[in-house]
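Asker: structure for the following, please:
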Amino acid sequence: MKRHCLALDLKDDPHLIAEYEYWHKAENGWPEVRRSILDAEIMDMQIYRTGNRLFMIMETSENYFAAKKAAMDALNPKVQEWEQLMWKFQQPLPWAKEGEKWVMMDQIFQL
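Answerer: Reported below is the predicted structural model:
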């Protein structure tokens, strides 16, 4: 199993942040998006928030590849619809590359 940690910012607006959290409650998530995550060999995914900064932890199988997931998502209309909705709330980190959403974090410490 591999762990991936990523970061992204939300727009700093309490109403948008509340709506973003609404969409991420288990009962409001889209089953097609959940299925796409599992189909990509992501075994567990958690998102944490402080202020408007998001932190995602993904536990994946050894068969997970970000490029493969991106290719699968590009062909999935429901995932594309979800991503468009999420951009209402999200904004790229200042150091993100053009078109980059979630930015991979570097591990700098382990106990």
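
Asker: CA atoms for contacts and neighbours, from now on please.
Answerer: OK.

Asker: in which helix or strand would I find residue 70?
Answerer: Element membership for residue 70, per DSSP states H and E: helix 66-74.

Asker: next SSE downstream of that helix?
Answerer: Per DSSP H and E, helix 66-74 leads on to helix 77-86 as the next helix or strand towards the C-terminus.

Asker: here is the second sequence; please produce its structure so I can put it next to the first one:
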Amino acid sequence: MKRMGMVIGVEPRMIAEYKRLHAAVWPDIIDLIGRCNIRNYTIFLREPENLLFGTWEYHGTNFEADMAKMAADPKNQEWWSFTIPCQRPLESRKEGEWWAMMEEVFHHDRSASLKTTRT
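Answerer: Modelled structure (predicted):
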């Protein structure tokens, strides 16, 4: 499992639309996310900076292939036709990125660090 984080700007005039879209994500998109081995996907909004922060866990074995499958899916391309106009990519992102990927520098999972002892 690999945890991933990413960031992108959101157009201030499109925040309400972006929230509306994500309040009712299409079932086909939810299914595709799962079929591409992504779990625990969350997007946060930070105002007034108008930044979106996304985080998820990747549970597959071929990230590039799964992302290519996601990008090629016709329903996802339709979904992106609504979401992409809401977004404003960071100028500092790497070539080929839309959302700027982030480096994980700390993670703590309390449930994994607890040990059960029986007496």
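
Asker: circling back to that earlier point, which positions in the helix holding residue 70 of the first structure come out as buried?
Answerer: Residues of helix 66-74 of the first structure classed as buried: 69, 73 (neighbour count, 16 or more other C-alpha atoms under 10 Å).

Asker: okay, angle between that helix and helix 77-86 too, please.
Answerer: In terms of direction (axes from the mean of the first three to the mean of the last three C-alpha atoms, to 10 degrees), helix 66-74 of the first structure departs from helix 77-86 by 100 degrees.

Asker: mind listing residues that contact helix 66-74 of the first structure?
Answerer: Contact with helix 66-74 of the first structure is made by 36, 40, 79, 80, as judged by C-alpha atoms under 8 Å, 6 or more residues apart in numbering.

Asker: ok, the last one to residue 30 of the first structure distance?
Answerer: What it means is residue 80 of the first structure. Using C-alpha to C-alpha, to the nearest Å, residue 80 of the first structure is found at 12 Å from residue 30 of the first structure.

Asker: what of the second one?
Answerer: Distance, residue 40 of the first structure to residue 30 of the first structure, using C-alpha to C-alpha: 16 Å.

Asker: tell me which of the two has more neighbours.
Answerer: Neighbour comparison, residue 40 of the first structure and residue 30: the larger count goes to residue 40, with 19 against 14 (by other C-alpha atoms under 10 Å).

Asker: the aligned partner of that one in the second structure and residue 87 of the second structure: what is the separation?
Answerer: Aligned by TM-score structural alignment, residue 40 of the first structure pairs with residue 36 of the second structure. According to C-alpha to C-alpha, residue 36 of the second structure and residue 87 of the second structure sit 22 Å apart.
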